[in-house]
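>>> Got a predicted model here, sequence first, then my questions.
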Amino acid sequence: MQLLHLDSSVLGGASVSRQLSAELVARHRALHPGIQVVSRDLAADPVLHLSGAHLAAFNGAATEDATITADLVKGNAYMDELFASDILVIGAPMYNLSIPTPLKAWIDRIAVAGKTFRYTATGPEGLLKGKRAFIASARGGVYSAGSPAAGLEHQESYLIGLLAFLGITDVTVVRAEGIAMGPEAKKAAVAEALADIAAISA
């Protein structure tokens, strides 16, 4: 069994999403002794955002740009890691109502027609069925269902929709929100998220 662990926060050791994603990985190690973990720090080592040169290469054009070539190799590795993994843990803080751009760049490399999804006569079909995903969500304000700002939430909803589009429908969100609303609010939110992680079963 393999777990793919992605982090995307730029805050390093101060990141709540990184704290939660690390706890999720530890929980799965406890539940699945011997599980192989592949980790990617997308903030520290991102791929480039898509460009015309990338799209040309995807369509078979040769490239002599060493930077683009190396970047394409990294993107191919992303795809290989995803296919080989049974469990996906995504550390995803909310940045400006959505996800960090390094995580979006990762998505742009793995959401590929004919590989992770396909178009059919009845609509798109995800090709990554049978995998589980866990989202370690952190956000400064409160955007959960029923809150005044719920309509501005394009972080968790985007990831859940994207994963479903790719065929991954077994998705668990572990959330710490309101963490910018004072030390006590942050402490309570993190404690609740950690309790949710401890309750995860195989």
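Thanks, I have it.
>>> going forward, measure contacts and count neighbours with C-alpha atoms only.
OK.
>>> ok, residue 80 - how many residues close by?
12 (other CA atoms under 10 Å).
>>> the longest helix in this structure is where?
When the chain is parsed with DSSP state H, its longest helix is helix 66-84.
>>> can you give me the helices in this protein?
Using DSSP H, helices in the chain cover 16-31, 52-58, 66-84, 101-110, 156-165, 183-198.
>>> Could you export those helices to a markdown table, including columns for distance to residue 46?
Listed next are the helices of the chain as a markdown table, based on distance: least, CA to CA, whole Å:
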| stretch | distance to residue 46 |
| --- | --- |
| helix 16-31 | 16 |
| helix 52-58 | 15 |
| helix 66-84 | 9 |
| helix 101-110 | 6 |
| helix 156-165 | 18 |
| helix 183-198 | 27 |
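>>> One more to weigh against that first structure:
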Amino acid sequence: MTHTILKMNASARIADSASRPLVERAVAKLSKSGSRVIERDLAAPLPAVNEQWLNANWTPAESRTAEQSAVLELSDALIAELKEADTIVLGLPMYNFGVPASFKAWVDLIARNGETFAYTDEGPKGLLEGKRAVVIVATGGVPIGSAADHATPFVTTVLGFVGITDITFVDAANLVANSDTVVPKAEATIDALAA
């Protein structure tokens, strides 16, 4: 069975991104012989959820118009990528104490009842169990796990909501003051993941 990695970059930076090289390293280390890699770059803007999308989403699939189905095409594609992946490698910079807007847009498009979670008598249940997530968090100065870190709790909640609870955070925080030590430490953490 082919091992599939969903490689996601949420950094708006391309050439000077701190997280992108770490994502490449993680994908290389976690790849197995014959691994398949799906790439999703969130620097390419995703549309925000709007009333048209919400109406289409809450219309039962068998009752959707062709137009409603078209509105959900991108969401369907993002969910298909997530379902196919055994491992998700996410490069996540912290912008203004939280996740980039591009990642929040992705979350809004993949969190769908009946697709990635289901409402049950006991409350919502994630439908994407058995997957692993490696989240590389790069910050200019905010320490991971500090009171100002609103990114990692959000990611933990969102991924857990859809059933992904095996989450490893790679700490690449405080790059402005300590890039000479932060990057090698993050690289070592990534290398250990494949051991």
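Arrived safely, thanks for sending. Here the structure is a predicted model, which means the values were calculated and not measured.
>>> Output the contacting helices and strands for the longest helix of the first structure.
strand 2-7, helix 52-58, helix 101-110 (3 or more CA pairs under 8 Å, 6 or more residues apart in numbering; DSSP states H and E).
>>> residues in contact with the residue nearest the centre of the first structure?
The centroid of the first structure falls nearest to residue 90 when counting by CA atoms, centre = their mean (3.5 Å). By CA atoms under 8 Å, 6 or more residues apart in numbering, the contact list for residue 90 of the first structure reads 5, 6, 7, 21, 133, 134, 135, 136.
>>> Please, a ChimeraX command that selects the buried ones among these?
Only the buried members of those end up in this ChimeraX selection, burial being decided by 16 or more other CA atoms under 10 Å:
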select :5,6,7,21,133,134,135,136
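>>> can you tell me which two in the contacts of residue 90 of the first structure are farthest apart?
Using CA to CA, the two most remote members of the contacts of residue 90 of the first structure are 7 and 133, lying 13.5 Å apart.
>>> separation between residue 157 of the first structure and residue 143 of the first structure?
11 Å (CA to CA, to the nearest Å).
>>> So for the two, which sits in the more crowded spot?
residue 143 (20 against 11).
>>> wouldn't residue 138 of the first structure be in contact with residue 94 here?
Yes - the pair residue 138 of the first structure / residue 94 is scored as a contact, 6.2 Å apart, by CA atoms under 8 Å.
>>> higher neighbour count, those two?
When residue 138 of the first structure and residue 94 are compared for neighbours, residue 138 comes out ahead with 30 against 20, by other CA under 10 Å.
>>> ok, the more buried one to residue 179 of the first structure distance?
Distance from residue 138 of the first structure to residue 179 of the first structure, by CA to CA: 8 Å.
>>> Quick one: map residue 157 of the second structure onto the first structure.
The alignment partner of residue 157 of the second structure in the first structure, by TM-score structural alignment, is residue 161.
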